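Chemist: here's a sequence, model it:
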Amino acid sequence: MAFPQRKNIKEEKRQQLIIVGSKNPVKINSTDIGFHQAFDSAFLVEGLNVSSEVSDQPVGDEETYLGANNRAKNAKLVFPEADYWVGIEGGVDEVNGEMHAFAWVVVLDRKGKTGKAKTATFYLPSVVTELVKGGMELGMADDQVFSRENSKQGNGSVGILTKGVVNRKEYYSQAVILALIPFLNESIYN
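Modeler: This is a model prediction of the structure:
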């Protein structure tokens, strides 16, 4: 007697579409890693070039958060058929004359729920800080100081300064997971 074959429950779930408000491969991969670690679901993660509507190098929590939020909202406007929209924006700020770097992550879903989180911060060397204060974007300053090319689409400052111990994908993916807390705990988050 032949028994009917059991279907894999994971295969029966509909693949959900996530749109990242950037074509930067680090942001796309970080989102992919974060969603797959947080949920037992099938996801397709795609990037879209959308405006952050803030400075090329955001300064301070407010401007950096606004950039991430705008990226998520603008991705939703451009591609409303998705299930989630993600904005990731890196920024800098000064404390007592020293500059630190960080990023904000904003996640939106179809139901109108928003998740948000900030990465850990780390201080930048003065040679990089001076270039950023002079109007250069952090990624370009890193490229100049560390003789790199397009480091913002690679390991970025965090990877360069930690000598690869902390890679940028993991750094951002942790914040993506933290931004997913409201979606993992829907009954206690409005």
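Chemist: rest of the way, CA atoms for contacts and neighbours
Modeler: Fine.
Chemist: OK, contacts around the spatially most central residue of the chain?
Modeler: For the chain, Ile88 is the residue whose C-alpha lies nearest the centre (Cα atoms, centre = their mean; 3.5 Å). Going by Cα atoms under 8 Å, 6 or more residues apart in numbering, Ile88 touches 20-22, 27, 67-68, 71, 103-106.
Chemist: ok, Thr119 next?
Modeler: 102-104, 171-172, 174-175.
Chemist: hmm, try it at 6 Å
Modeler: Shown in contact with Thr119 (Cα atoms under 6 Å, 6 or more residues apart in numbering): 102-103, 175.
Chemist: just give the number of residues close to Val145.
Modeler: Per other Cα atoms under 10 Å, the neighbour tally for Val145 reads 11.
Chemist: and what of Thr64?
Modeler: Thr64 has 27 nearby residues by other Cα under 10 Å.
Chemist: then the one 4 residues further on?
Modeler: Neighbouring residues of Ala68 were enumerated by other Cα under 10 Å; the total is 28.
Chemist: just name the closest of the contacts of Thr119 to Thr121, please.
Modeler: Thr121 lies nearest to Phe102 out of the contacts of Thr119, by Cα to Cα, at 4.9 Å.
Chemist: about what we covered before: which ones among the contacts of Ile88 map onto strands?
Modeler: When DSSP state E defines the strands, the subset of these inside them is 20, 103-106.
Chemist: and the two most separated of those residues?
Modeler: Checking these against each other with Cα to Cα, the farthest-apart pair comes out as Val20 and Ala103, at 14.6 Å.
Chemist: which of these two has more residues huddled nearby?
Modeler: Ranked by neighbour count (other Cα under 10 Å), Val20 and Ala103 place Val20 first, with 31 against 23.
Chemist: and this one, please, so the two structures can be compared:
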Amino acid sequence: MKYAIGSANPAKVKAVESMVNDSVVPLDVPSGVSPQPFSDEETRLGAVNRAKACVEKGAELGFGLEGGVTEIGETLFLCNWGALADQDGWLIVASGAKIPLPDEIAAPIRAGNELGEVMARFTSDKDIRKKAGAVGVLTNGEMARDEMFMHIVKLLYGQYQFQKSYK
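Modeler: Below you'll find the model as predicted:
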């Protein structure tokens, strides 16, 4: 397989497919981090672990995309990280946009709930994480989850192409 994404989430698969203009194999691989990553560092590590696991399962290029939250000051922010790994040992990482979470969403996350579960209750849509996601809700539909991840995939793939051209 040429391209794989370490997730079966349709928003993540769509983000990678739109960038590489090819089919992408979704692989159910562990992130190796908590179900609700609670820092940039943990979210980044989840993306890296997913990308590397794709390569270990035979992908030429493996993508890992991970959503999480991070505390900046007293505000909880949505954060997203991506990683791209290849069979030659290259590892590229990039982060996406951050937006603050309203208190009514941040409070249950701080109490131990996952963002996806909180957003499902908030929107009455149990599959919101597979569609617009928190970013889609909190931007009033101006940016969907797949679009946010597309931004990260562009950063990853662009860096990869640049670095490979100077290898």
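Chemist: show me how far the longest helix along structure 2 is from its chain's centre.
Modeler: Criterion DSSP state H: the longest helix present in structure 2 is helix 145-165. Taking Cα atoms, centre = their mean, to the nearest Å, one finds the center of helix 145-165 of structure 2 at 12 Å from the center of the full chain.
Chemist: what does that helix contact?
Modeler: Contact partners of helix 145-165 of structure 2, identified using Cα under 6 Å, 6+ apart, comprise 11-12, 15, 96, 132-133.
Chemist: would you mark the buried spots in it?
Modeler: Judged by neighbour count using 16 or more other Cα atoms under 10 Å, the buried positions of helix 145-165 of structure 2 are 145-157, 159-160.
Chemist: which position in structure 2 aligns with Ile88 of structure 1?
Modeler: In structure 2, the residue paired with Ile88 of structure 1 according to TM-score structural alignment is Leu65.
Chemist: residue contacts, the residue opposite Ile128 of structure 2 in structure 1 once aligned?
Modeler: Residue pairing (TM-score structural alignment): Ile128 of structure 2 is matched to Ser151 of structure 1. If you count contacts by Cα under 6 Å, 6+ apart, Ser151 of structure 1 has them with Gly139.
Chemist: measure Ser151 of structure 1 to Asp109 of structure 1 for me?
Modeler: Distance of Ser151 of structure 1 to Asp109 of structure 1, computed by Cα to Cα, to the nearest Å: 30 Å.
Chemist: just the helices from structure 1, written as ranges.
Modeler: 9-12, 25-38, 60-78, 126-133, 138-146, 156-161, 168-179, 181-184.
Chemist: circling back: could you check the angle helix 10-20 makes with the longest helix of structure 2?
Modeler: Counting by axes from the mean of the first three to the mean of the last three Cα atoms, to 10 degrees, helix 145-165 of structure 2 lies at 40 degrees to helix 10-20.
Chemist: returning to that earlier point: now render the helices of structure 1 as TSV, adding distance to Asn190 of structure 1.
Modeler: Formatted as TSV, the helices of structure 1 follow (distance: least, Cα to Cα, whole Å):
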stretch	distance to Asn190 of structure 1
helix 9-12	27
helix 25-38	19
helix 60-78	18
helix 126-133	38
helix 138-146	36
helix 156-161	33
helix 168-179	14
helix 181-184	8
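Chemist: nearest to Glu98 of structure 1, of these?
Modeler: Taking Cα to Cα, helix 126-133 is the member of the helices of structure 1 nearest to Glu98 of structure 1, at 7.6 Å.
Chemist: so how much does that closest one differ from structure 2 once superposed?
Modeler: Superposing on structure 2 and averaging over aligned pairs (mean Cα distance after the TM-score superposition for structure 1), helix 126-133 of structure 1 comes out at 0.4 Å.
Chemist: what comes up buried for that helix?
Modeler: Applying 16+ other Cα under 10 Å to helix 126-133 of structure 1 flags 128-129, 131-132 as buried.
Chemist: pull up the aligned stretch in structure 2 for it.
Modeler: So helix 126-133 of structure 1 sits over residues 103-110 in structure 2, by TM-score structural alignment.
Chemist: off-centre distance for the matching stretch?
Modeler: Distance, centroid of stretch 103-110 of structure 2 to centroid of chain: 20 Å (Cα atoms, centre = their mean).
Chemist: over to stretch 130-144 of structure 2?
Modeler: Distance of stretch 130-144 of structure 2 from the chain centroid (Cα atoms, centre = their mean) equals 14 Å.
Chemist: straight-line length of that stretch, end to end?
Modeler: 10 Å.
Chemist: now it: buried residues?
Modeler: Buried residues in stretch 130-144 of structure 2 (16+ other Cα under 10 Å): 131-138, 143-144.
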